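**Q** Sequence plus predicted model, see below.
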Amino acid sequence: MKNYILLFLIIVNVFSFDSYAQQSRINAADKKYATYAYIDAIKTYEKVANKGYKSEDMFKKLGNSYYFNSNFEGASKWYGELFAMNTSVEPEYYYRYAQSLKSTGEIDKANKLLGEFNAKNKTDNRGKLYEENVNYLDQIKANSGRYDIENAGINSKYSDYGTFVHDNKIYFTSARDTGNFSQRKHKWTGEYFTNLYIVDVDSSKVKKFKTDLNTKFHEASPAFTKDGKTVYFTRNNYVDGKKGKDEEKTTLIKIYKATLENGKWTNITAVSFASDNYSTAHPALSPDEKTLYFASDMPGTLGQSDLYQVSINSDGSYGTPVNMGKTINTEGKETFPFVTDENEIYFASDGRPGLGGLDVFAGKIEKDGSISDIQNLGADINSPKDDFAYSIDPVSRKGYFSSNKDGGQGSDDIYKFIENKALRCVQELSGTITDSETAVILPGAKVSLYDNQTVLNTTIADVNGLYKFPVDCGKTYNVRAEKEEYETKEVSITIGKLSGKTSLPIALTKNTCRVTIGDDLGTCFGIKMIYFDLDKSNIRTEAAIDLEKILVVLNENPGMKLDIRSHTDSRATFKYNEALSDRRAKSTIEWLVKNGVAAKRLTGKGYGETQLVNKCADDVPCTEAEHQENRRSEFIITAL
């Protein structure tokens, strides 16, 4: 009996000692995890986990350590262990687990988790994007097969990524070992710190960029101005043996700027909007070099990192950084922007429906700066792993991107490509402006392209009377041609759904109309009546287009005055129609005044149903089209 008790005590003590040892290891791993030393943390956590120890917190940290290093197979394993515990976990882990499963090919299970993620967090834009694009794989498939891709031939067994082509040379980032025994490793990834490297286009002879831009710690993502005299790049804020934070913490990264003077890079300073409290990284210049795009987690960021833009003033100072908004940013990670002179922005994101990890997307930059029509580039560029740092020459359609997809030489590799087919279907809309009677070409005509009432583009017909516009396939546009001594003409056209060219010649009629006081300007210049919806007094889209024609005539004839007369159909009461028509006349006048016409040149009145143009009086059966004829405005000239 005593022996039994003694044996029991020994077992308990051994067990207690083992538990203490395991907890000690976990505490040590937690410290490494807290300082972003993920590779070291993984080694310790896995030793404990492989002995059968289970913990929700440990599985989260193990999964995260792999996830933040883009090792989605490892992340999937440990997130799987977390979910197997049947515990209630935060919605974010549903998303990370789903992303990890995509990378291991378990698409159906991943999509199920994304659905659950959206149900648990209705406000998260990533879940909304999935619900709105449940068939996202169909779009990815449709956008695939457009590239010829090959290894760039400049990769090492270490991380190589991010390219910038300037003066027939490729500048890129690499963690390759230079053989220096003092080369330092980064705790987060376990790889050597990165520096900038250079290689001639169509060459494989890589050289380290031997300038003061490189230090013994991280440099990455250079972006040069067109003259090659200024460069923006990313650097961490641990330089010359100094740290902005205590020794155990991972430092943040900043965008730096340098200028080339007498063949040497000088004035190497952080941009004014960088900070020791958040990161700024991966700079990209707009084609006119007046705007800098970048990624950051500064206050106001929606997710892990967002895309921002900041104006570059003529004196070299900067405006206030502006978050590019929810149309492009998500609660995930948006990074590595690249902007072309075709008003397109390419970027990497793990917050949008994709194949797993970071995928490359393209969006259109609208005139107001908003981003529209964001599309996944397809399975040529994107993979179940991280794909990022996409850049393209809009003329040659050649470019580069980076990826840690299977089949590469190192953790990240650089690939080069040729795009054989555009992502978006675009056509060329063109035509010749001629005289309708003589067929003589009319150079110098002003031609405008409209989408509804919005002017998209304006050009002047060349010496051959020719105009050209790039247009999207499948869309309907209005084209307006204007020339002195000719009547303005507007034509609607729907573009075909395949790439190619669409011809739209426009013949203008010489203006032979002699107006005088009392004439209706609309009739004289072939301007349609300004129609209104039933019971409405607001300006319709097509009405605004016609009012712009009236505006042109008034601007060309500054002495002209108009009396605007509004009419209704016979439906509703006499009193109601009189008030409605008066509101319509005032609405028309307000639109013209808002667009620059002096109010003293305009008068107006509503005539209700007193001047019908057809039989449609009270109690007379009429079609809607017949009633529409009576809902109109007239523009009577009262002075010239």
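**A** Structure received.
**Q** going forward, measure contacts between C-alpha atoms and count neighbours the same way
**A** Noted.
**Q** Identify the residues contacting the helix or strand residue 448 falls within?
**A** Using DSSP states H and E, residue 448 maps to strand 446-451. Strand 446-451 has contacts (C-alpha atoms under 8 Å, 6 or more residues apart in numbering) with 455-461, 467, 469, 476-483.
**Q** what about versus this one:
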Amino acid sequence: MKPKKHILIYIILLINAALFAQYGKQKKADALFNKFSFVNASEVYETLLEKNFNADYAVRQLGDCYAYMRNPDSAAVYYKKAVEQNNVPKEYYYRYAQSLRGIKDYKESRVWLKKFKDAGGELNNEKFMKDADFITTIFNAKPQYFLKTVNFNSKYSDFGAFEYGDKLYFTSSRDEGVSTKHTYGWDGQPFLDVYVKDKNDSVNVINHKYKLKGKVNSVYHDGPITITNDGKTMYFSRNNFNKNTLNKDKKGISNLKIYKATLVDGSWTNIEDLPFNSDEYSTGHPALNSDNTKLYFASDMPGSIGGSDIYYVDINSDGSYGSPKNLGDIVNTKKNEVFPFVNSEGTLFFSSDGHQGLGLLDIFAAITDKNNNITGVLNLGVPVNSSKDDFSFFMNTDGTSGYFASNRDGGVGSDDIYAYNRLLPLKLEGTVTDAINNKPIANATVSIFDGGGNKMADLETDADGYYEINIDRNADYKLLTSHQKYEDQSRLITSKNIDKTAKRILADFSLNPLQDVVKLAELNTIYFGFEKYDIRKDAALELDKIVNMMTNIYPNMIIRIESHTDSRGTTAFNDWLSQKRAKATFDYLISKGIDPSRITKYEGFGERRLTNGCDGSVPCTEEEHQLNRRTEFIVIKMK
């Protein structure tokens, strides 16, 4: 029994809704991945893999997730699948080799390392290759970030860039005052103050007019800062100076303290000393988590593992603070950990000269498991880190951009602010429109194939005719766009030689509508046996009706033949089989006296136009698969 038309429409709507859901999941997974939330990202990539949506991409991302989570066993499983893909980026040979090293399969690791070299890979990170901590090795297999200069650095110390709303806050000693000696590269500089500018303002001369309004800035060191989500409270570092009094410890040193300020009529005032501060040790570099329930900071308070450790305190609902808690010896070392920052997904970043790095202070990310326990740290690698001090990392909520500071060679001053962008997967996107009226075509199918002809995904355009998917850089692709009321259109695209700053490739389609398109009644759809293309008796009866219609009722009718398969079998086989079915149908009609000129085209579409949800992801009966093994007839002209 054939399904009713309204049921078929309902099934199609469900399929389209499911495809749109996969787009959303891929976006979500990528956003989590970019924010170092690898546990949550892996769970979403797993669902994409189960749905076979852009599966090759999901496999590679899963390998990376498990590698960064310090799980070489699972990483090796997915990297093994990745290196079996056609046209896989050569970096995955290296990553697979390093994951094998992580599970102590040194023999096989050397095999894949050689394949990486033979494919043109360069081993620039010999230091990391010898590192037993394989996650850093894998992360640095290729640059993850690229930098751009900011135009407001001075010849003095500039650091602590922090965006809030449309403002950019930073700390600088550019306003000359009393010189002092201080750490992390700030030697012989004037005292530090907090400055603020419009983040989109291209002004390159930031002077005293840009100092933060209010009472945060003092005659001593002030900054860096962080601001609560509501924009009403600021936490900042300052020398132990409050109410016009400079306090010192027993050795005569004025330590750092964290203070709180409140925004009143556009001015930061009501300066408060926090209760866990002390004259006898430093607390500084405040950072808030995403819901403002924890305040992170650096301190050398008693009980610290090294010279300076990362701590946090709970911020209670009544505004009070809990006791300082040391983050432990996975984060903290016997040396110095400073400048914590927590992104919107709760990932902690910090600087350290105690973990293995490239130079002095390097920037690290703390990696967590599914229970949010810190399991390891990840060096962010070049170009974020250098042979000098790299610190005060900040990431925007998009997870792809932000700032850090460094005293590396080539800067303007002693410490400079650098803006970074993450090197992201390239987004392929476009719009499918009607060539006659330029209106968007909803529910068009955009099939994307890799350079080896393997289908990556079938994309459905939304109500605006829009589609998108992530693709690899330095690769070739084929796109095939189809809709039952329009002529198919295909094109080749390439992401080779695309600038690393590029975020997307546009591939728009303008489809020509079929003239007088009418699909013959459902009665005239003919069906085939499994993996067969011969004309069955029931199909011959239907074809004879079409012959009669074209001969005696519509002698000027012109048609097009479209044949299809079910989802079983390989893509290549189904394309071949559907073409055979189309040709068999064509030959039958011609054998019955139909002029070949009255059949504009006979074409096979493989499994790309299923009439139901039997795409291999759900169990289906033979009767349901049968509905997809069919030939349909499209009327191009009736009279």
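**A** Arrived safely, thanks for sending. Please read these numbers as outputs of a predicted model, since none were measured by experiment.
**Q** Superposed, how do the two chains score by TM?
**A** Comparison of the two superposed chains (TM-score structural alignment, normalised by the length of the second structure) gives a TM-score of 0.43, and 297 aligned residues with a C-alpha RMSD of 3.0 Å.
**Q** Out of the contacts of strand 446-451 of the first structure, which sit inside strands?
**A** 455-460, 467, 469, 476-482 (DSSP state E).
**Q** Narrow those residues to those that are buried.
**A** Buried by 16 or more other C-alpha atoms under 10 Å: 458-460, 467, 469, 477-482, out of these.
**Q** Quick check: the gap between residue 393 of the second structure and residue 364 of the second structure.
**A** Distance of residue 393 of the second structure to residue 364 of the second structure, given as C-alpha to C-alpha, to the nearest Å: 9 Å.
**Q** Residue 222 of the second structure too?
**A** Taking C-alpha to C-alpha, one finds residue 222 of the second structure at 25 Å from residue 364 of the second structure.
**Q** who has more neighbours, those two?
**A** Neighbours around residue 222 of the second structure and residue 364, counted as other C-alpha atoms under 10 Å, are more numerous at residue 364. The numbers are 29 against 25.
**Q** that older thread, max pairwise distance over the buried ones among the ones in strands among the contacts of strand 446-451 of the first structure: which two?
**A** For these, the maximum inter-member distance is 17.8 Å, found between 460 and 477 (C-alpha to C-alpha).
**Q** Check whether residue 511 of the second structure really touches residue 490, as I assumed.
**A** No. Counting by C-alpha atoms under 8 Å, residue 511 of the second structure stays clear of residue 490, with 10.2 Å between them.
**Q** Tell me which of those two has more neighbours.
**A** Taking other C-alpha under 10 Å, residue 511 of the second structure and residue 490 do not tie; residue 511 has more neighbours (23 against 13).
**Q** how close does that one get to residue 12 of the second structure?
**A** 21 Å.
**Q** for residue 543 of the second structure, same thing?
**A** Distance from residue 543 of the second structure to residue 12 of the second structure, by C-alpha to C-alpha: 27 Å.
**Q** Which parts of the helix or strand hosting residue 543 of the second structure count as buried, going by neighbours?
**A** In this structure, residue 543 of the second structure sits in helix 537-548 according to DSSP H and E. Buried residues in helix 537-548 of the second structure, counted by 16+ other C-alpha under 10 Å: 539, 542-543, 546-547.
**Q** What residues of the strand holding residue 448 of the first structure count as buried?
**A** Counting neighbours by 16+ other C-alpha under 10 Å, strand 446-451 of the first structure gives 446-450 as buried.
**Q** Looking at those residues, spot the one nearest residue 628 of the first structure.
**A** So of those, ranked by how close each gets to residue 628 of the first structure (C-alpha to C-alpha), first place is residue 450, at 25.0 Å.
**Q** is it true that residue 519 of the second structure touches residue 637?
**A** No. Using C-alpha under 8 Å, residue 519 of the second structure is not in contact with residue 637, being 11.1 Å away.
**Q** Now do the strands in the stretch 501-640 of the first structure.
**A** Under the criterion DSSP state E, counting those that start in this stretch, the stretch 501-640 of the first structure contains strands at 506-508, 561-567, 602-606, 632-639.
**Q** mind putting these in a markdown table, distance to residue 548 of the first structure and mean neighbour count included?
**A** Putting those into a markdown table (distance: least, C-alpha to C-alpha, whole Å; neighbours: other C-alpha atoms under 10 Å) gives the following:
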| stretch | distance to residue 548 of the first structure | mean neighbour count |
| --- | --- | --- |
| strand 506-508 | 18 | 22 |
| strand 561-567 | 15 | 24 |
| strand 602-606 | 15 | 20 |
| strand 632-639 | 13 | 20 |
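**Q** Reformat those strands into a markdown table and put distance to residue 160 of the first structure next to each item.
**A** Formatted as a markdown table, these follow (distance: least, C-alpha to C-alpha, whole Å):
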| stretch | distance to residue 160 of the first structure |
| --- | --- |
| strand 506-508 | 54 |
| strand 561-567 | 69 |
| strand 602-606 | 68 |
| strand 632-639 | 67 |
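**Q** out of those strands, which comes closest to residue 141 of the first structure?
**A** Of these, nearest to residue 141 of the first structure by C-alpha to C-alpha is strand 506-508, at 39.6 Å.
**Q** How many residues are close by residue 150 of the first structure?
**A** 12.
**Q** does it sit in a helix or strand, and which one?
**A** strand 147-151.
**Q** so after that strand, what's the next helix or strand?
**A** In N-to-C order, the element after strand 147-151 of the first structure by DSSP H and E is strand 160-166.
**Q** Could you list every helix and strand in contact with the helix or strand following that next one?
**A** Scanning forward in sequence from strand 160-166 of the first structure by DSSP H and E, the next helix or strand is strand 169-174. Helices and strands touching strand 169-174 of the first structure, by 3 or more C-alpha pairs under 8 Å, 6 or more residues apart in numbering; DSSP states H and E, are strand 160-166, strand 195-200, strand 219-224.
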